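A.B. asks: A structural model of the following input is requested.
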Amino acid sequence: MSYEIWLSFTLLVFLMVLTPGPSILIGMSHALRYGARPTLMTALGDVTANMIQMLIAALGLGAILATSATAFAIVKWCGVAFLLVIGLMSFFRKSKGMRYNTGIETNDRIGYEPVKKRKLFREGFLVAAGNPKAIAFFGALFPQFVDPTAPLALQLLILGVTFVVLDYTFVMIYAMGAARVMPWLVRRGGNNAIGRVSGGVLIVAACLLALIEMPESTAGTRH
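C.D. replies: As a prediction, the model looks like this:
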């Protein structure tokens, strides 16, 4: 793989992950409620699902989602339902006593809720896994940047690592930005405002996922 091909792939992925999708939005929601540092586990769950999706695409199974309207719809609507459930639970849940670590002293009036790391990882993983376009995308994207005369495994590894690093980075950039807004939200609307905003973000993510259609290249196979 030439440097020019890798650079073109990197630029394309950069533009893709720059636009907030369901994974970035759940990262923002978690950062608002739990803080930026715990959201590292959300991003880890996201990229873990992405790596599995890349493997599935590499094995050729991505063609099933790319050509089967039924399989695509099942995965998509399961993802939509999951986002809606956790979004509504967050929106209507009453805030518990939280603590906000300022780095100097602890202020018990505002702050982040405690959370288990495996919960954040699980939700980040399930949201990413519930996006059927990812597998179809990986199956369609990677071949465009692969040199058939060079070792395939190494090229796929380079492309996969590049995607994971950029995706993880942008999930955390958006999450850290959301976390900085949290104290302002608390001062404006109280601790319950965090639940309403984070829940609303997840509901928006569900709506975005619901709007996802099968790749245009397979439009003729949908009917």
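A.B. asks: drop to CA atoms for contacts and neighbour counts, all remaining ones
C.D. replies: Will do.
A.B. asks: could I get the full set of strands for this protein?
C.D. replies: For the chain, strands defined by DSSP state E occupy the ranges 99-101, 106-112.
A.B. asks: quick one: buried residues of the biggest helix by length in the chain?
C.D. replies: Scanning the chain for the longest helix, with DSSP state H as the assignment, gives helix 152-189. By neighbour count on 16 or more other C-alpha atoms under 10 Å, the buried set for helix 152-189 is 155-156, 159-160, 162-164, 166-168, 170-176, 178-179, 182-183, 185-186.
A.B. asks: so who does the residue nearest to Gly139 when sequence neighbours are not counted touch?
C.D. replies: In this structure, Gly139 finds its nearest non-sequential neighbour in Ala57, 4.7 Å apart by C-alpha to C-alpha, 6 or more residues apart in numbering. Residues in contact with Ala57 (C-alpha atoms under 8 Å, 6 or more residues apart in numbering) are 63, 135-136, 138-139.
A.B. asks: this one next, for a side-by-side:
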Amino acid sequence: MALHTWWLFVGAVFLLSGTPGPNMLHIMTRSVDMGLRRSIAAMAGCLTAVVIVLAASAAGLTTLLLALPGAFEVIRYLGVAYLLFLGIKAWRADVAPVDVGGGAGVGGGALSPGLSRGAVFRGGFLIGISNPKLILFAVAFLPQFINPAKAQVPQFAILVGSFAVIEAMWYGVYALGGRSLSRHLGRPNVKRAFNRATGAIFMGFGLMLLKVKPA
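C.D. replies: The predicted model follows:
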């Protein structure tokens, strides 16, 4: 892989990952509710899903999946259903003020009652893995940067690793943004407006996925 090809990939992924989407919105809301450090489990879940799908693309599994009749449609509708569920849940969420005191700082932030780090990780993973746009990216976009005349495994490893680093960087940016936003959510009416805006955005993402078609 030529260096200029890698830089082109990095530039495209930097812009793509920075665009608000379900993963970034999920990370930001987790940071608002739990604090920056506790939202790392959600970041890890989202990132794990991204790496698995991209690695599957490298192995040719997503191409096989898209070749199976109806497989993509099943994934697409599952993704839509999950995002709509998250949107409704956020819309109806508790409007108790966000604790921005000493315990909810960058290093603190209590987990929601009964919500373990494993559950937070699983939530992030489901957000990432249920988005068929990631599969389309892995199948239609990623292979364009591979030189078929050279060993493909090292090239895929470089691209997937680069994507993961850039994606993780943007997770941090959105999590910090969520922490800053939490300072303004001390009043129930403001928190209610935030919850409903978040819910509407999640539901909007879900409805947008209905228009996604295989390349």
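A.B. asks: if we can go back for a sec, among the strands of the first structure, which is nearest Met89 of the first structure?
C.D. replies: Of all the strands of the first structure, strand 106-112 sits nearest to Met89 of the first structure, with 16.9 Å by C-alpha to C-alpha.
A.B. asks: so what does the closest one touch, helix or strand wise?
C.D. replies: On a contact count with 3 or more C-alpha pairs under 8 Å, 6 or more residues apart in numbering; DSSP states H and E, strand 106-112 of the first structure meets helix 22-34, strand 99-101, helix 152-189.
A.B. asks: just put the ones you listed in TSV and tack on distance to Phe82 of the first structure.
C.D. replies: Converted to TSV, those look like this (distance: least, C-alpha to C-alpha, whole Å):
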stretch	distance to Phe82 of the first structure
helix 22-34	11
strand 99-101	28
helix 152-189	19
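A.B. asks: out of those, which gets nearest to Val115 of the first structure?
C.D. replies: Going by C-alpha to C-alpha, the one of these nearest Val115 of the first structure is helix 22-34, 6.8 Å.
A.B. asks: next, the mean deviation of that closest one compared to the second structure.
C.D. replies: Once fitted to the second structure, helix 22-34 of the first structure is off its aligned match by 1.1 Å on average (mean C-alpha distance after the TM-score superposition for the first structure).
A.B. asks: and that helix, how far from the chain's centre?
C.D. replies: Relative to its chain's centre, helix 22-34 of the first structure lies at 9 Å (C-alpha atoms, centre = their mean, to the nearest Å).
A.B. asks: any idea of the angle it forms with strand 106-112?
C.D. replies: Helix 22-34 of the first structure and strand 106-112 are oriented at 150 degrees to each other (axes from the mean of the first three to the mean of the last three C-alpha atoms, to 10 degrees).
A.B. asks: Val186 of the first structure contacts Val197, doesn't it?
C.D. replies: No: in this structure, Val186 of the first structure is not within contact of Val197 by C-alpha atoms under 8 Å, at 10.7 Å.
A.B. asks: sketch out the helices for the second structure, chain order is fine.
C.D. replies: Using DSSP H, helices in the second structure cover 3-18, 22-34, 40-58, 61-67, 71-91, 117-129, 132-136, 152-182, 188-209.
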